[in-house]
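Visitor: Pasting a predicted model and its sequence here:
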Amino acid sequence: MSSLSEEVSSLAEQTGFAGVVSVTTGDEVEYAAAFGLAHRGLSIPNTVDTRFAIASGTKGLTALTVMSLVTDGKLALSTPVRSILGADLPMIDDTVTVEHLLSHRSGIGEWYSETGDVRDYLLPVPAQNLLDSEQYLGVLDGHPQDFAPGTRFTYNNGGYVVLGLIAERVSGTPFHSLVVERVCEPAGMTSTEFLRSDTPESRTALGYVEMDGTWRTNVFHLPIRGAGDGGIYSTVDDFRAFWPAFLAGAIVPADRVASMIRPHSDVPEYSLRYGLGFWLRDTEVMLEGYDSGVSFQSAHNPTTGRTYTVMSNTTDGAWPIARHLAGA
């Protein structure tokens, strides 16, 4: 019978995986290994402490930031977003609440569609024009409401950008700093932060997209700095710290945790359910992200204490190994 190390190494070789894999149970590290290059031009290898963009994995951290503001009484799940947006984004229905956005049940028009080939995604404005939350107003506007709030689940990136904007406005703190202060610091995520794609950083992987047989960076595909819907950078060790801290109530109290990992929607097309910011699969709680030059999945089983995290700096790199670990 082959070992976990042999199985993952074989998959990595077969698929050309570039990234990091970690499997832990409680405080015990069962497996941790890095593959491929963080910088292809300079032949800099990935290491187990390399930081990777995690795309929509950010949404769980955004949800926790918002829930911490709910805990502090600065927001309520029932707060109409119109009361904070004012005259901005007039096409968002006046009855949309914070909870609708958190649960992807708002029905607001989508600014960034996830259909077709992720490599073909094009931003509606130059990447450098999307740096701070307020700058997203222009791209969020002009999209009609798709359906009545609360009537169904439809995954929505724009809703989480709006959540980041709301959190910033009610707290008076820039969103990027707010996530670090309210989530990363209490969780012990010392390497997690929103980085600019145009600023070189140490032990940070560039995202790569294969186009016409050539590997190119994803700098033109994504905003120069992430927002509430995605784009934070992190490490496998930070997610090893995150899950027990989150579930133990170190970020928000236990009753808030319970509401976030309670199913709010069934998503049968993915054989998953969705809470508030978190995917739910059988007994696992999960975050994942996917974008041009980015793939990420981290899943935790509260019953067994097992966590696996796969981070990759290619578009599809994480999935074969993540599927294998999910079935292990």
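Guide: Received, thanks. The structure presented is a predicted model; accordingly, all values stated were derived computationally and were not measured. Numbers count the residues shown, from 1 in each chain.

Visitor: okay, CA-based contacts and neighbour counts for the rest of this
Guide: Will do.

Visitor: who touches the nearest residue in space to M189 that is not next to it in sequence in this structure?
Guide: Leaving aside its sequence neighbours, M189 sits nearest to D238 (C-alpha to C-alpha, 6 or more residues apart in numbering; 4.6 Å). Each residue near D238 by C-alpha atoms under 8 Å, 6 or more residues apart in numbering is listed here: G188, M189, T190, S191, T192.

Visitor: Figure out how far the strand or helix carrying D238 is from the centre of its chain.
Guide: Under the criterion of DSSP states H and E, D238 resides in helix 236-247. In terms of C-alpha atoms, centre = their mean, to the nearest Å, the gap separating the centre of helix 236-247 from the centre of its chain is 14 Å.

Visitor: Also stretch 85-98?
Guide: On C-alpha atoms, centre = their mean, the centre of stretch 85-98 falls 24 Å from that of its chain.

Visitor: The structure to be compared is supplied as follows:
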Amino acid sequence: MVNTGASVEWARKQVDLGRVPVGVLGIASSNGIEDVVAFGSDGGRQATADHHFALFSVSKPISALAVMRQVEMGKLSLGSALSTAVPGFGTGRTDTVTLEHLLSHRSGITDPELDDGVPLRDALTSAGQTFYAGSLVQYCNIAFEGAAAMAEWADGRPFEEQVLSLAADTGASGLTFSTDCNPHTVHGTEAAGLNAGAMFEQRHPGAGLFGTATDLLNLGSELLRDSGKAVQPATLAAMRRPRTTRLSHITTRPKPLRQTGLGFQLPANESELIARGIYGHPGWSGTEWWMFPEQDRCVVFLTNVLDTPDLGVDTTELLNAVAAS
């Protein structure tokens, strides 16, 4: 049995100190969900374990898992060129942007604003070039629209259908790109200059999913089991392999620095962590989803405030509490 006490108290503290109005904390193992607790209220709405939250970039590894299903079926390769699936992309570029580049933030595509209202496929084809593909690392949301386009080209089904199929196969059937799920309002958008409604309308494969703690815990349990229901074990191992360790990062927020696999991020500050081999992803809205294969743990923290590290939310504390549970 997992001892969730320290992790639960960490989540409670974030709400009690007023850093976030609500928080849902969940812990799972390969045996399934161990504990889910909810704290706080927002606008008179008491948080519960079954509420949906905007996942923001926690969407990325989920979308990457859907894309990698096409790779393991032989319909795509990591070396496949984006321009093959999207002929209008890269006019004037002398390099080749591959699926591996897209999923590991090495594409060199200039990232448009999440809320600019331009249809994602149009924004992808008209995007500029920041650097030669593969030479540097820069976080890029629109790259996941490129990966989604490649999965659609390979499989013939809309990408959203592919993501929902992954969700259904792994007990994460509450995952959705639709605001009809009544998610918690995201705070801090005005200060950040983000029109969240416009962003959500894009149903962005890199930032647009909504989900519950149960959805992410069930999916995390499948990954810990290495059951093959999400992707095959060899595929998951490839996604966890760091692709950015020897490259310079272009970033305005260097700490905490994270390396990137395929869709998944990997903490680079392992000297500050109890556990090794952690993989997962944070989201701009304060969401967190991490797997600990050596400790057989998955942790989910869902909340609804942008830029929570600036408010004092230190997820290194959470990761260490989970590792020691």
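Guide: Perfect, thanks for sending it. None of these values were measured; they are calculated from a predicted model.

Visitor: Work out the TM-score between the chains.
Guide: TM-score for the superposed chains, counting by TM-score structural alignment, normalised by the length of the second structure: 0.81, backed by 296 aligned residues with a C-alpha RMSD of 2.8 Å.

Visitor: ok, back up a step: tabulate the contacts of D238 of the first structure (JSON lines), appending secondary structure.
Guide: Output for these, formatted as JSON lines (DSSP: H, G, I helix; E, B strand; the rest coil):
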{"residue": "G188", "secondary structure": "coil"}
{"residue": "M189", "secondary structure": "coil"}
{"residue": "T190", "secondary structure": "coil"}
{"residue": "S191", "secondary structure": "coil"}
{"residue": "T192", "secondary structure": "coil"}
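
Visitor: Are any of the residues you listed buried, and if so which?
Guide: Applying 16 or more other C-alpha atoms under 10 Å to the contacts of D238 of the first structure, the neighbour count classes G188, M189, S191, T192 as buried.

Visitor: Please identify which of those is nearest to F35 of the first structure.
Guide: S191 (19.5 Å; C-alpha to C-alpha).

Visitor: ok, the alignment partner in the second structure of the closest one to M68 of the second structure distance?
Guide: Aligned by TM-score structural alignment, S191 of the first structure pairs with G174 of the second structure. Separation of G174 of the second structure from M68 of the second structure (C-alpha to C-alpha, to the nearest Å): 21 Å.

Visitor: could you pull out the strands for the stretch 1-150 of the second structure?
Guide: 22-29, 32-42, 45-46, 53-54 (DSSP state E, counting those that start in this stretch).

Visitor: OK, contacts around the counterpart of E145 of the second structure in the first structure?
Guide: The alignment partner of E145 of the second structure in the first structure, by TM-score structural alignment, is V161. Neighbour list for V161 of the first structure: S133, Y136, A227, G228, D229 [criterion: C-alpha under 8 Å, 6+ apart].

Visitor: R203 of the second structure too?
Guide: F177, S178, L209.

Visitor: so which of those comes closest to S104 of the second structure?
Guide: Nearest to S104 of the second structure among the contacts of R203 of the second structure, with distances taken as C-alpha to C-alpha, is L209, at 19.2 Å.

Visitor: I'd assumed A54 was in contact with that closest one.
Guide: Yes. Between L209 of the second structure and A54 there is a contact under C-alpha atoms under 8 Å: 6.4 Å.

Visitor: who's more crowded, those two?
Guide: For L209 of the second structure versus A54, neighbours defined as other C-alpha atoms under 10 Å are more numerous around A54 (32 against 26).

Visitor: W284 of the second structure versus the more buried one, what's the distance?
Guide: Distance of A54 of the second structure to W284 of the second structure, computed by C-alpha to C-alpha: 9 Å.
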